[in-house]
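**Q** Sequence and predicted structure, then a few things I'm wondering about:
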Amino acid sequence: MSAAVEAPGAPGTPSDTIEKRHVTQVGWKAAGGLIVVGALFALLLVTVPREGDTRFALSRDADAIQIPVLEIPAMPLAWACLVIMALVAAFSVVRTQANRRTPIWVIVVFGVVFLVGFLAWAGAGSSGTLPIVSLLSGSLLAAVPLIYGSLSGVIGERSGVINIAIEGQMLAAAFTGAIAGSITGSPFAGVLAALLAGVLVALVLALFTVTHRVNQIIVGVVLNVLVLGLTSFFYSQVLVPNAATLNSAPRFSTWTIPLLNDIPVIGPVLFDQAPLIYLMYLVVAGVWFALYRTRWGLRLRAVGEHPKAADTVGVNVEGTRYRALLIGGACAGLGGAFYTTVAVGQFGLNMTAGAGFIALAAMIFGKWDPLRAAMAGLLFGFALNLQSILGVVGEVVPSQFMLMLPYVVTLFAVAGLVGRSRPPAANGQPYVKG
């Protein structure tokens, strides 16, 4: 929120020529969100205390470097985490009162401390151990389609086109990847076919939104419904009767990177994965570099902010938006390929299960920045994976709550922690030349 403030003028200066300056007031969303989370965690510890120790396993049996299992008293650790959370929230409040924004690292620290405290509470008194490496590795896998989808949204919306169709692009890609992989017996062919399917859906989106200037949100929603209907129909009519030949795609095996895989904790998480995950590292870095360090990225951002000015200096606005949507469709296609070439190996009805919409939330939470959107995708992936890990130490949280947890985290993160977020100025606006 901005407020115009009149600056005192020199003696004798007419009042109508007094200079005005704008002071930006920082909102309380971030600080308020931290306070709410801390209060809810405190309420949990007070109303549902748990006795015993929590065991944290920081290595796997197959790891080269073995770290002893940490056995820590659960409630003292949880209360210590709550104290740290309170200090971090107080720091955010002080900065907000001083009209200064809460840095992203403050929110990250708060989130990590909260997760440690929550896991300590959840694992109290259990005979099992919390496998931290499996938790992190599973979270990374769950985040892969979200990160690819969020990159698709970042590229499209930076050019000024709202891409609601990420869900449809990923679902079409998963369907096509399963068929191509099954027919050829190669997961690489499945990835290529999935990539092309994502591009095809993006081409339809571009045709209606850029060329014919149809409302972008409506086109995106229609494409999602259309792809869901088509894949459901062909699944029941084609894939189910021919599951052995058309819906049994081979999956990528894990590629272990020597030496890097031996790094304690993070080595098995980052460097013992399928090639599609390694490709994701490169795509995230590549999109960031292209967006901020190349002429193409400069033109793309100019088209998203002020298409008329970009057109005036010779930038082809429609061509730039077409290319952005097609590249974004390829990213979404890679996200869809993950389901049938890495995770499952066969297509299932609506198997993306709203991942495209969570990817949109990750894009907004990341403020249309590739690196921040990827970090948001990791957060939501952690929420998706948390249910399976808690099952190891017992059902301390109702399963129904764990099923809705990813969506609750998504809503809270976007509504409560994102702070002031401004999309590209021309986002959602069709460009009419002349």
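**A** Looks like it arrived, so ask away.

**Q** Could you use CA atoms for every contact and neighbour count after this?
**A** OK.

**Q** in a helix, that's where Glu395 is, yeah?
**A** No. Secondary structure of Glu395 (DSSP: H, G, I helix; E, B strand; the rest coil): coil, not part of a helix.

**Q** What segments of the stretch 1-150 of the chain are helices?
**A** 29-47, 74-97, 104-122, 132-158 (DSSP state H, counting those that start in this stretch).

**Q** just the ones you listed: most buried one?
**A** helix 132-158 (a mean of 27; mean count of other C-alpha atoms under 10 Å).

**Q** Just checking, which helix or strand succeeds that helix along the chain?
**A** Counting by DSSP states H and E, the element after helix 132-158 in chain order, helix or strand, is helix 166-184.

**Q** Contacts made by the helix or strand following that next one with the rest, please.
**A** Counting by DSSP H and E, the element after helix 166-184 in chain order, helix or strand, is helix 187-206. With C-alpha atoms under 8 Å, 6 or more residues apart in numbering as the test, helix 187-206 has contacts from 165, 168-170, 172-182, 219-220, 223, 249-252, 321-322, 325-334, 336-337, 340-341.

**Q** Check stretch 333-352 too.
**A** 144-149, 167, 169-175, 177-178, 181, 187, 190-191, 194-199, 228, 231-232, 235, 247-253, 274, 276.

**Q** Pull the number of nearby residues for Trp208.
**A** Wrong residue type there; residue 208 is Phe, not Trp. For Phe208, the tally of surrounding residues (other C-alpha atoms under 10 Å) stands at 15.

**Q** same question but for Pro241, I mixed them up
**A** Neighbours around Pro241, by other C-alpha under 10 Å: 12.

**Q** any idea how far Thr231 is from it?
**A** Using C-alpha to C-alpha, to the nearest Å, we find Pro241 at a distance of 14 Å from Thr231.

**Q** list the contacts for the nearest residue in space to Gly33 that is not next to it in sequence?
**A** Closest residue to Gly33 apart from its sequence neighbours, by C-alpha to C-alpha, 6 or more residues apart in numbering: Gly416 at 5.0 Å. Counting by C-alpha under 8 Å, 6+ apart, Gly416 makes contact with Lys29, Ala30, Gly32, Gly33.

**Q** part of a helix, is Gly416?
**A** Yes. Counting by three-state DSSP, Gly416 falls inside a helix.

**Q** got the helices of the stretch 1-150 of the chain as JSON lines, with distance to Ala57 columns?
**A** Output for the helices of the stretch 1-150 of the chain, formatted as JSON lines (distance: least, C-alpha to C-alpha, whole Å):
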{"stretch": "helix 29-47", "distance to Ala57": "23"}
{"stretch": "helix 74-97", "distance to Ala57": "15"}
{"stretch": "helix 104-122", "distance to Ala57": "12"}
{"stretch": "helix 132-158", "distance to Ala57": "6"}
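
**Q** ok, structure two:
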Amino acid sequence: MNEILDAITRALAFGTPLLFASLGAIVNERAGVVNLGVEGMMAIGALTGFAVAYGGGMGGNLWLAALAAMLVGALAALLHAFVAITMRANQFVSGLALTLLGLGLAGLLGKSLEGQVLPPNVGDAAQKLLISWGKFQVGSLTLLAIGLAVLLAFVLQFTRVGLTLRSVGENPAAADVLGLNVGMVRYVAVAVGGALAGLAGAYLSLVYRPSWTDGMTAGLGWIAVALVIFVGWSPLRAIFGAVFFGLLYYLQFRLQGQSPVPTEVFSAMPYLLVIVVLGVAGLRGQQGSAPEALGRPYTRGER
């Protein structure tokens, strides 16, 4: 029983940054904009959050550090929005460039913090973010991510904001005729997606592993992008998808040294499964649930 509780706890911890990042990707993709820069935004979010908590004299205020990471993530996403929405450049190329830029900047600017850990008072504050029920522990940011997924599902299905977002992603020309500012809606959606990616990165450097190391995102941003497709752009299914991949990460470390299989196989397991589940999604026609105008630039007045 203790092993099961430990596995669930670890899966939730591993899955939290995936859930934040995938929810952000769902928001901007529902508006019709693809952003492959999730990995880069997570990297600069992780660095920003850690830098603010480590040297900003915040007295262990991790929420303020997380807010700074969200702001930087949103600003980075707005750069992609300008290139992809205003300049109508290829969204996939722009997103890849943002990933390279984010990873490069985080590695360069974070050299002085490489290998550093949070001060004791800040680390203690991170531990206070854990909520316990007996032997079961869950982080408050994990609960926030799950609550955000439920809220996003409600907003998309039952509110005017959600209808506006889906309309712009499905048929921007019709939304334009109805008087919606397609460009503005897409800008806001991309900024929200960037903020959540920054928060996902901050979770890694502030809560999950309270330290900064270059490359600590370790491909989680790419898994989040794939997860969005796998769950069919559904925030509620994203919860289970994130926990599932979180469990794979836990097993990756849990099974190392206990099996004759080389450790490299376990390290590659989450990424191999991404390929498998995307292949299954493709065979099942899962791509049919994608927003109709996803990845296509729009010029006002076009039909």
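**A** Sure, I can see it. From a predicted model like this one, the values you see are computed outputs, not experimental measurements.

**Q** ok, back up a step: who wins for proximity to Leu384 of the first structure among the helices of the stretch 1-150 of the first structure?
**A** Evaluated over these, closeness to Leu384 of the first structure peaks at helix 132-158, with 6.6 Å, by C-alpha to C-alpha.

**Q** Trace stretch 201-219 of the first structure over to the second structure and give me the residue numbers.
**A** Using TM-score structural alignment, stretch 201-219 of the first structure lines up with residues 76-94 of the second structure.

**Q** What is the distance between that stretch and the centre of its chain?
**A** Distance of stretch 76-94 of the second structure from its chain centroid, counting by C-alpha atoms, centre = their mean, to the nearest Å, is 18 Å.

**Q** So for that stretch, what gets flagged as buried?
**A** By neighbour count on 16 or more other C-alpha atoms under 10 Å, the buried set for stretch 76-94 of the second structure is 76-81, 83-85, 89, 91-94.

**Q** neighbours of Lys135 of the second structure, just the number please.
**A** Neighbours of Lys135 of the second structure using other C-alpha under 10 Å come to 9.

**Q** tell me the contacts of the spatially most central residue of the first structure?
**A** The residue lying closest to the centre of the first structure (C-alpha atoms, centre = their mean) is Gly377, at 2.3 Å. Gly377 of the first structure is in contact with Ala143, Val144, Leu146, Ile147, Ser150, Ala359, Ala362, counting by C-alpha under 8 Å, 6+ apart.

**Q** Same question for Ile389 of the first structure.
**A** With C-alpha under 8 Å, 6+ apart, Ile389 of the first structure has these contacts: Leu130, Pro131, Leu135.

**Q** Looking for the alignment partner of it in the second structure.
**A** By TM-score structural alignment, Ile389 of the first structure lines up with Arg254 in the second structure.

**Q** which residues sit in contact with Leu103 of the second structure?
**A** Glu39, Gly40, Ala43, Ile44, Gly215.

**Q** and the residue in the first structure that the last one lines up against, which of the three is it?
**A** Put plainly, it is Gly215 of the second structure. In the first structure, the residue matched to Gly215 of the second structure (TM-score structural alignment) is Asn350. Using three-state DSSP, the secondary structure recorded for Asn350 of the first structure is coil.

**Q** count of neighbours near Asn350 of the first structure?
**A** Neighbours of Asn350 of the first structure using other C-alpha under 10 Å come to 18.

**Q** what sits up against stretch 108-123 of the first structure?
**A** 34, 41, 45, 49-50, 53-55, 74-75, 77-82, 84-85, 88-89, 129-130, 390, 393-394, 396.

**Q** ok, so what distance separates the residue sitting furthest away from the middle of the second structure from Phe266 of the second structure?
**A** Largest separation from the mean C-alpha position in the second structure: Pro260, at 33.8 Å (C-alpha atoms, centre = their mean). Computed as C-alpha to C-alpha, the Pro260 of the second structure to Phe266 of the second structure distance reads 11 Å.

**Q** Ok, Met70 of the second structure next?
**A** Taken as C-alpha to C-alpha, the span from Met70 of the second structure to Phe266 of the second structure is 32 Å.

**Q** and if you look at Ser94 of the second structure?
**A** 32 Å.

**Q** Kindly report the same for Gly123 of the second structure.
**A** In terms of C-alpha to C-alpha, Gly123 of the second structure sits 30 Å off from Phe266 of the second structure.

**Q** for Leu78 of the second structure, same thing?
**A** 36 Å.

**Q** What distance separates the opening and closing residues of stretch 96-110 of the first structure?
**A** 16 Å.

**Q** In the second structure, which residues correspond to it?
**A** Going by TM-score structural alignment: stretch 96-110 of the first structure matches no residues.

**Q** Burial check on the aligned partner of Leu67 of the second structure in the first structure, number of neighbours?
**A** Aligning on TM-score structural alignment places Leu67 of the second structure opposite Leu192 in the first structure. Leu192 of the first structure: 19 surrounding residues under other C-alpha under 10 Å.

**Q** what sits against Asn35 of the second structure?
**A** Ala25, Asn28, Glu29, His80, Gln91, Phe92, Ser94, Gly95, Val190.

**Q** what about 7 Å?
**A** Residues near Asn35 of the second structure by C-alpha atoms under 7 Å, 6 or more residues apart in numbering: Gln91, Phe92, Gly95.

**Q** Of those, which ones are shared with the first structure?
**A** Shared with the first structure under both residues aligned by TM-score structural alignment, their matches' C-alpha atoms under 7 Å, the contacts from the contacts of Asn35 of the second structure are Gly95.

**Q** just to revisit the earlier point, and the helices of the stretch 1-150 of the first structure: which comes nearest His22 of the first structure?
**A** helix 74-97 (17.7 Å).

**Q** That closest one versus helix 29-47: what angle between them?
**A** Inter-element angle recorded for helix 74-97 of the first structure and helix 29-47: 160 degrees (by axes from the mean of the first three to the mean of the last three C-alpha atoms, to 10 degrees).

**Q** Packing partners of helix 74-97 of the first structure?
**A** helix 29-47, helix 104-122 (3 or more C-alpha pairs under 7 Å, 6 or more residues apart in numbering; DSSP states H and E).

**Q** Distance to Thr410 of the first structure added to those, as a markdown table?
**A** Shown next, in a markdown table, are these (distance: least, C-alpha to C-alpha, whole Å):
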| stretch | distance to Thr410 of the first structure |
| --- | --- |
| helix 29-47 | 13 |
| helix 104-122 | 14 |
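
**Q** Looking at the ones you listed, spot the one closest to Arg95 of the first structure.
**A** helix 29-47 (8.9 Å).

**Q** Give me the distance from stretch 277-293 of the second structure to the chain's centre.
**A** 20 Å.
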